[in-house]
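Chemist: this one's structure only:
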């Protein structure tokens, strides 16, 4: 009487002598190994994307600190002069403080120089206010927002809570902007787009989707070009 396990051994030997080597078993094992390798590859890709995004955010924050600190040092004296001139020409405060919504929906106080005509002591617009708006120096105090971490040099424009509430119907993806810090300049400002057509997505939303170090450098270079050229295109 041949035991079952001996029969199995004889069948295996027969398969080997015929060159088959139980291909159905080998193919099954290959499929299992292949599936495991594919799953491992997906997990590696996901981990690499997470690491890349983490490194990008770390270097961007480091760049924000360096650029904002250098900007405060270089513009320190002009900002002091501007503050004194605003105080002389106006009856209101030196800074315009406004609540804005930042990353993860956290509110913060956005700072900029006061340039409103209603604070002028005469009927004509204050010369200091006009100069600050023309040279974009009215936004210089936002460098302190960047240094403190509530803003970034490059990012979506900072908006109020009412803006997000009013825009939810027109731009359903508007809250994606809250995934990153708002910026002093961004894809919308650098491109000169001030108004969006109804039903279209904001360039700020597109920035969140496409954010990268190379895109930030392009926007930063375009922003510098805009800063050193007036509305007429002359330097």
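Modeler: All right, it came through fine. Worth saying up front: this structure is predicted, and the values here are computed from it rather than measured. Numbering: from 1, shown residues only.

Chemist: only C-alpha atoms from now on, for both contacts and neighbour counts.
Modeler: Will do.

Chemist: for this structure, what spans make up the helices?
Modeler: Along the chain, counting by DSSP state H, helices occupy 4-17, 23-89, 127-135, 142-148, 161-167, 187-191, 203-210, 213-227.

Chemist: as CSV, the ones you listed with distance to residue 173 and mean neighbour count would be great.
Modeler: Below are the helices of the chain laid out as CSV (distance: least, CA to CA, whole Å; neighbours: other CA atoms under 10 Å):
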stretch, distance to residue 173, mean neighbour count
helix 4-17, 62, 12
helix 23-89, 21, 14
helix 127-135, 31, 16
helix 142-148, 25, 21
helix 161-167, 9, 13
helix 187-191, 16, 20
helix 203-210, 7, 17
helix 213-227, 20, 15
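
Chemist: here comes the other one, which I'd like you to weigh against the first:
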């Protein structure tokens, strides 16, 4: 708690530099600094201070998720905070103050990025104790095992072990590090941090608790509707063009309907573009099919289900009615996965592609999303989805 308070105080102190940045912007734009002009530019100062603190808060949330580098997280959080503020100022201010806001915004962004550059993180040195589910952690990419011979002498930041089932041979080592106030972490906790998945396995007991968030579903539903309205000028013409191409190539209906499992296990009919290929394999797909799949246009008809409330833009992938519950180690996990609305894209799809082959891995990602769902995680999924579309990852 003390570290967090110190961090907040540090960021507030850094944000206090922004009024100086605004003053310098006035000097650069108008050639001289004026107290009166600085007073007129108070919306610029106030909003950019809030943008700086908002970017820091959002970046702090991104830091708990893998698959996003430190500088990438800094640019993403800065974009989400500074760009909306810039658009607001552009609509409120006159031409002369707009230029001051533009220069001040660039300076504030530079201050933020320099601050992030000088606060880089180093890799943690952790000792992973064998036994129990620790083998799952040792098999995770990026985890390098240490030799037993150097365990007693290495300077470490923490101990990692299966606290439910640790081997007796390492009890002395664990006790030794505890005497030096080195923290001990459960292997499942580190597994979630490194993989963004909930640890599942035949040899571990799955305990998943889902916090009630009474306002989050309503905020997310409102966000879905707003984003649908904003995207309509872009998605509408694409839907019309794709429908016309499919109709010209094959004739007949261009949409197909499929039964899917929705929130709380209720069924609904999901729509998507009808495949015009001659078979189920991708090698038999037509040129229109391949184009629609590559550009992910096949996902756009599902926006109708989002409008109806069957789907959300973000959530676990909707399963067919013949989905086998044997994939779940406990029947209650099926209820957890259906605790939220399924989505067009989700945490599993943006981290391991839209064609997730391992059912267990997909389930671990889905349960992670249900447990830690938040606005920051939704924003990160949107960013990674756009990144995957542009890069072709998971196509």
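Modeler: Structure received. Keep in mind it's a predicted model, so treat the numbers as computed, not measured.

Chemist: what's the TM-score here?
Modeler: Superposed pair, TM-score by TM-score structural alignment, normalised by the length of the first structure: 0.68. Supporting alignment: 181 aligned residues with a CA RMSD of 2.8 Å.

Chemist: adding distance to residue 114 of the first structure, write the helices of the first structure out as JSON lines.
Modeler: Listed next are the helices of the first structure as JSON lines, based on distance: least, CA to CA, whole Å:
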{"stretch": "helix 4-17", "distance to residue 114 of the first structure": "89"}
{"stretch": "helix 23-89", "distance to residue 114 of the first structure": "7"}
{"stretch": "helix 127-135", "distance to residue 114 of the first structure": "7"}
{"stretch": "helix 142-148", "distance to residue 114 of the first structure": "13"}
{"stretch": "helix 161-167", "distance to residue 114 of the first structure": "21"}
{"stretch": "helix 187-191", "distance to residue 114 of the first structure": "20"}
{"stretch": "helix 203-210", "distance to residue 114 of the first structure": "26"}
{"stretch": "helix 213-227", "distance to residue 114 of the first structure": "19"}
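
Chemist: so how far is stretch 227-239 of the second structure from its chain's centroid?
Modeler: 23 Å (CA atoms, centre = their mean, to the nearest Å).

Chemist: residue range in the first structure corresponding to that stretch, please.
Modeler: The aligned range for stretch 227-239 of the second structure in the first structure is 67-79, by TM-score structural alignment.

Chemist: contacts for that stretch?
Modeler: Stretch 67-79 of the first structure is contacted from outside by 140-141, 143-144, 146-147, 153, using CA atoms under 8 Å, 6 or more residues apart in numbering.

Chemist: redo that, cut-off 7 Å
Modeler: Outside stretch 67-79 of the first structure, the residues that touch it by CA atoms under 7 Å, 6 or more residues apart in numbering are 143, 146-147.

Chemist: that stretch vs the second structure, average distance?
Modeler: Compared with the second structure after the fit, stretch 67-79 of the first structure shows a mean deviation of 1.8 Å (mean CA distance after the TM-score superposition for the first structure).

Chemist: counting neighbours, what do you get for residue 30 of the second structure?
Modeler: Neighbours of residue 30 of the second structure under the rule other CA atoms under 10 Å: 14.

Chemist: closest to residue 93 of the first structure among the contacts of stretch 67-79 of the first structure?
Modeler: Closest approach between those and residue 93 of the first structure, by CA to CA: residue 143, at 18.8 Å.

Chemist: trace residue 113 of the first structure over to the second structure, please.
Modeler: Here residue 113 of the first structure is matched to residue 273 in the second structure, going by TM-score structural alignment.

Chemist: not counting sequence-adjacent ones, nearest residue to that match?
Modeler: In this structure, residue 273 of the second structure finds its nearest non-sequential neighbour in residue 255, 4.5 Å apart by CA to CA, 6 or more residues apart in numbering.
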